[in-house]
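Trainee: Whatever this is, show me its structure:
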Amino acid sequence: MGELGTPVARPLQDGGDRYKGADLLAKLRYRWVPDHIFGEILSKKWIDNAAPFAFLLLTVLVFSHLLPGFFDPSSLSATSRELGEFTLVVMGMMIVIAGGGIDLSVGSNFALANLVTLAGLDLLNWSLPLTFAATVLTCAMVGAVNGVLVGFLRLRAFLTTLVTLIIVRAAVDMALLKYSVAISSGTFDSPVWDYVGGGSVGGLPFSFIVAVVVAVVVHIFLSRTRPGWRILAVGGSRRSAHNVGLSVRSMVCSTYVISGVMTGVAGFLYAARLGSLNTDAGVGLEVSALTAAILGGNSLGGGRSSTAKALMGAVTVMIVTTGVMRLGLVSGSGQAVMGVILAVAVAIDVRWMKNRDKVLGKFYVSPTFVKLPACPDTTADGTTNYALNTRLRAAEAIGLGEVEGPEDVIFDADDNLYTGTRHGDIVRFLAPDYRRSEVFCHIGGHPLGMAFTKDGDLVSCVGGMGVYAVNKQGVVRKLTDETNRSWFSIIDDSRFRLADDVDIAPDGKLYFSEATIRYDMAGWITDALEGRGNGRLICYDPATNKTKTLIGKLVFPNGVCLSHDGQSILFAESWMCRINRYWISGPKAGQLETLISDLPGYPDNINRASDGTYWLALMGMRGPALEVAMKMPAFRKRMTRRLPGDEWIVPNINTGCIVKFNDRGEIVDSLWDFGGQNHPMITSMRENKGYLYIGGITNNRVGRFKLDDADPNWTAHASYWGA
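Mentor: Down below sits the predicted model:
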């Protein structure tokens, strides 16, 4: 079972005790073959890198076979010098693409950088730092021209940068005709200049080291800084970025300036390596750089880019270009190969972006085999304590039409009533008659399960956000929104997706459930159809501000309640129709046991009753069609693929009830609204001074039901913290 505080990995446990034939085979097959893993792998962001990485490996294998000495250290040293320069250009192109643009002028801008560098040193006798600054500034100005035309004047990026390519290339050619002889006759002698062009650090060329450093900076810029996030946001959707207040035009302009700076640095390193003018400098570079950026997996449509993708694309293109040259193919073969690769890369990018969600939808949902125990008799004339009745029809409504989605209800020490709404508010109804209400605070997400601390702070699980606390003045603060990540989890399960109910132990520790780590609040139906152990029980200690998972692999864990003696936590597993007990102190500390295994419905919140028992909300009742389907995982998978969501066989949550059970797991009473005339769906209830207050996540009211045999002075707040 594990000691207290040590995560207990609870495997999926089916309710049935005996399996025959096909049931047994299905149970074993879906328990030991983890179908969901493939879908989780497809959902990872790095899966976009799989194709370019595979293509890179294929390229290495092909050219290592065609050219046996191609990857020798001496050969790699020469290639890596060119790779450093090329990578810088690809980085600049990638940033432009991330912002939703394209820069075809990088080739001519690269040639301009080579010209300015050599002219500054050999013709104008400038110092090396001044020449470097002039080169980078000149190329940045070309980028700024592109940025102004595309970003501020909103011209077409493709045509604009194509025109810039032609104009800058023409200017470079004219300058070469006039000054090439004078530049070539100049002699600039400097050990620093020689080191930039031919030096190395630890056996790695200087230009390659520069490219690696720049790649790290670009990665941090795009993934860890606000300007980088804004560029990706602009590339993803310019209209949305504009609507949220981002300066779209200036962000687009900045990407072209950055591209110009990168190209200028690359051209400076190129000039240092060759030391002479080259009329072919930068010719076709725009095609190679664009191919590398797209081949690496960066989306041509913008908004999806990474440094790793650009690096893989740059290495692949450099290997192909150099390999084609060493094979001695006819002139133009390299460009032809680049054109074919670019066409394939664009086709893959377009098709993948268009069908990614479809592919993920086919594989991510992964139902498993679930067999529940026989459903107890709930007929009106039955012999069990679940017998149907209409007692809840006598419940009166509080706040009718004033609240939407009051999932849980709770009282403070002054008997004021609190509940959450789907609009992100916590509403307070004022005692004693609860006719007056006010918005106590606004959290933002849907407040679900709630509990009061000893100091009077209201703690609430908030769907999709985590666990938050609200002080008496209505000031909201976050307590926790992440826990320790599982060692063998493919998806990142550290952040909370659906924390749903919470209770507080005498030592102040918070125990709460997270229903699922695979789906958000709107995806509860899909989680129900999976029937997989996607949930967990978690503990947060405010004294140390540490959060730790106690039990994993639970099937939609829900209501959480501290036992009357304070030694254990009772919690529900909704789709398994059972209640569990987890001991937090005493001789059984750290042990997990099933208290009720065969409920007739899907349990939700659990709370204390005045007579030492517990109230339990059943948010819906079991049905034969779903229970048959739960033993047919393949059928459920086909259903989710082929049918719209409103035609799925799903748990019935239109009719529920409230039951009372004791510490031995025995049902002692039940309250129904048969037919659902007053409270058709119940997710919580709270006893207070002789009344039972009822919440429902799809209701528009809070119910109040008179308990004839209850203690009229008992309150849950006093039960936890005293008078």
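Trainee: From now on I want contacts and neighbour counts done on CA atoms only, so please keep to that.
Mentor: Will do.
Trainee: buried sites along the helix ranked longest in the chain?
Mentor: For the chain, the longest helix by residue count, based on DSSP state H, is helix 333-364. Judged by neighbour count using 16 or more other Cα atoms under 10 Å, the buried positions of helix 333-364 are 334-335, 338, 341-342, 345-346, 348-349, 360-361, 363-364.
Trainee: And the next helix or strand past it?
Mentor: strand 396-398 (DSSP states H and E).
Trainee: Which secondary structure elements does that following strand sit against?
Mentor: If contacts are counted by 3 or more Cα pairs under 8 Å, 6 or more residues apart in numbering; DSSP states H and E, strand 396-398 sits against strand 702-706.
Trainee: got a list of contacts for the strand it packs on?
Mentor: By Cα atoms under 8 Å, 6 or more residues apart in numbering, the residues outside strand 702-706 that reach it are 392, 394-400, 406, 409, 679, 690-696.
Trainee: and this one, so I can compare the two:
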Amino acid sequence: MAVKFFTNVIVTALQCVLIMIIITFFPGLPPDLKFEAFSINPRPLYGVLETNSKLNNAERLFEDEVKGPEDLAIYKGELYMTTHGGYVQKMTKNGDLLPVVKFGKPCEGIWQEHICGRPLGIHIDSNGIMHVADAYYGIKKVNLSSGEVEDLVDVTEKIDGVAPMIPNAVDVSKTGDVYWTDSSISHKLNDGLFTLLGNGNGRLLMYNAKTKRSEVLLNGLHFSNGVLLSDDESYVIAAETFKSRLIKYYIKGPQKGTSDVFIDDLPGFPDNLKRDANGNCVVSLILPTNLFYEYIVEIPLLRKFIARTLALKQMLVKTVSNIYQHVLLDKLAHWIGHFEMLRITSAPRMTVIVLNKNGDIIESLHATDGKVAYLSSLVQFNGFYYLGSPYNSYLGRVKIQKDKVKV
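Mentor: This is a model prediction of the structure:
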């Protein structure tokens, strides 16, 4: 009996190994990505990074009224936010939540975000000109006074031979040139997990306001994300999310057209970048790095196996959904490749860091009580920190205490 049991165990194990080998090495299986090893070494949480409670005791505003307030901006005493469903919404001076503009088309729910539209990054200048990066519909320019909407970048138009797949973040120069990121040239946002597992192919671009064309400044970024111009517009910083670092691209001066690392080894994955009142760079880390990710980035074959397994499961669900059309199957197909899958993991802390012009960390703000999660944007407004997130069904808010360094 024991011999038969162990024989069955060995046979089952060999079958599993064979399946893993086939999935990993069989040619032509999706996703069409390269997988190479790299490493990340997150900074320890001591000194200026020491864990604190500056973002604890957060309020949850508009709970279940808003979904995924990804990025935040202030204009004329009102707080603007990009949300699921294709909307930009605002919190008025009276504390009401109102729609500002809708991109995309009518849809049944967020599992159809490729139809609804999904605004991500937002920038509003002092004249009320709003620029928004919609992951599925491109870069939009909105006049908040007239309501006029202008399409600056169409996702169907190729730039350097490749159409953008995930327009993500924007910042705008004094001359109206738009610096923006395209997080991937191979996958849409609803398949974002594949961009985490494969090699990076994101881009940093600049839309020229005069020529009305975009040019690529940097290629090969591992999920290019938040973007921020320096005060003098001599360089631009872009977040490279899955390498836990920020890249600096020189716009002017003797190093024009070159790039280097602004800061690396961040203790999390950088998302949106904002400027504070002192000209510092505020970096929201949407999740802390973890040992599992630090492990798999050094083993490309393991990442390839995971990516192919997810892709095959997604193909199966989509095939069944096409035959037996049901909303639950549509939701499952959407969820399999989406970043929202990461919500099945919990994180002990959320962190925002503040950098000076030299790329030095001068302050960190942490949430350790579980009141807020998945922070993608932080702005200071009327004595509060407002906290954005691509997943939360609320807008976070924390009272700034007098002993805290204001951001």
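Trainee: Hmm, residue 369 of the first structure is touching residue 30, no?
Mentor: Yes. Using Cα atoms under 8 Å, residue 369 of the first structure is in contact with residue 30, at 6.1 Å.
Trainee: The second structure: matching residues for the helix or strand that contains residue 52 of the first structure?
Mentor: Element membership for residue 52 of the first structure, per DSSP H and E: helix 50-66. Helix 50-66 of the first structure corresponds to no residues in the second structure, going by TM-score structural alignment.
Trainee: In the stretch 1-150 of the first structure, mark out all the helices, start to finish.
Mentor: 22-32, 36-43, 50-66, 73-98, 106-118, 128-147 (DSSP state H, counting those that start in this stretch).
Trainee: Per the alignment, residue 394 of the second structure pairs with which residue of the first structure?
Mentor: In the first structure, residue 394 of the second structure lines up with residue 701, judged by TM-score structural alignment.
Trainee: count of neighbours near its match?
Mentor: Residues lying near residue 701 of the first structure (other Cα atoms under 10 Å) number 23.
Trainee: pretty sure it is in contact with residue 399, am I right?
Mentor: Yes. The pair residue 701 of the first structure / residue 399 is scored as a contact, 5.3 Å apart, by Cα under 8 Å.
Trainee: Please name the spatially closest residue to the spatially most central residue of the first structure (chain neighbours excluded).
Mentor: Centroid-nearest residue in the first structure: residue 492, 7.8 Å away (criterion: Cα atoms, centre = their mean). Leaving aside its sequence neighbours, residue 492 of the first structure sits nearest to residue 485 (Cα to Cα, 6 or more residues apart in numbering; 6.8 Å).
Trainee: tell me which element that neighbour falls in.
Mentor: In the assignment (DSSP H and E), residue 485 of the first structure maps to no helix and no strand.
Trainee: where's it relative to residue 66 of the first structure, distance?
Mentor: To residue 66 of the first structure, residue 485 of the first structure is 45 Å away according to Cα to Cα, to the nearest Å.
Trainee: go on, residue 643 of the first structure?
Mentor: Using Cα to Cα, one gets 51 Å for the distance from residue 643 of the first structure to residue 66 of the first structure.
Trainee: in the second structure, what residues pair with the helix or strand residue 320 of the first structure falls within?
Mentor: Following DSSP H and E, one finds residue 320 of the first structure within helix 307-326. Per TM-score structural alignment, helix 307-326 of the first structure has no counterpart in the second structure.
Trainee: Which residues does stretch 53-63 of the second structure contact?
Mentor: Stretch 53-63 of the second structure is contacted by residues 97, 365-372, 393-400, 404 when judged by Cα under 8 Å, 6+ apart.
Trainee: one more time with 7 Å, if that's ok
Mentor: Residues outside stretch 53-63 of the second structure that contact it (Cα atoms under 7 Å, 6 or more residues apart in numbering) are 365-369, 371-372, 393-398.
Trainee: Spatially, which two of these are the most separated?
Mentor: 365 and 393 (21.8 Å; Cα to Cα).
Trainee: Settle this for me: residue 41 of the second structure is touching residue 267, isn't it.
Mentor: No. If you go by Cα atoms under 7 Å, residue 41 of the second structure and residue 267 don't touch, sitting 8.3 Å apart.
Trainee: Tell me the buried residues in stretch 285-302 of the second structure?
Mentor: Buried-residue list, stretch 285-302 of the second structure, by 16+ other Cα under 10 Å: 285, 286, 287, 288, 289, 296, 297, 298, 300, 301, 302.
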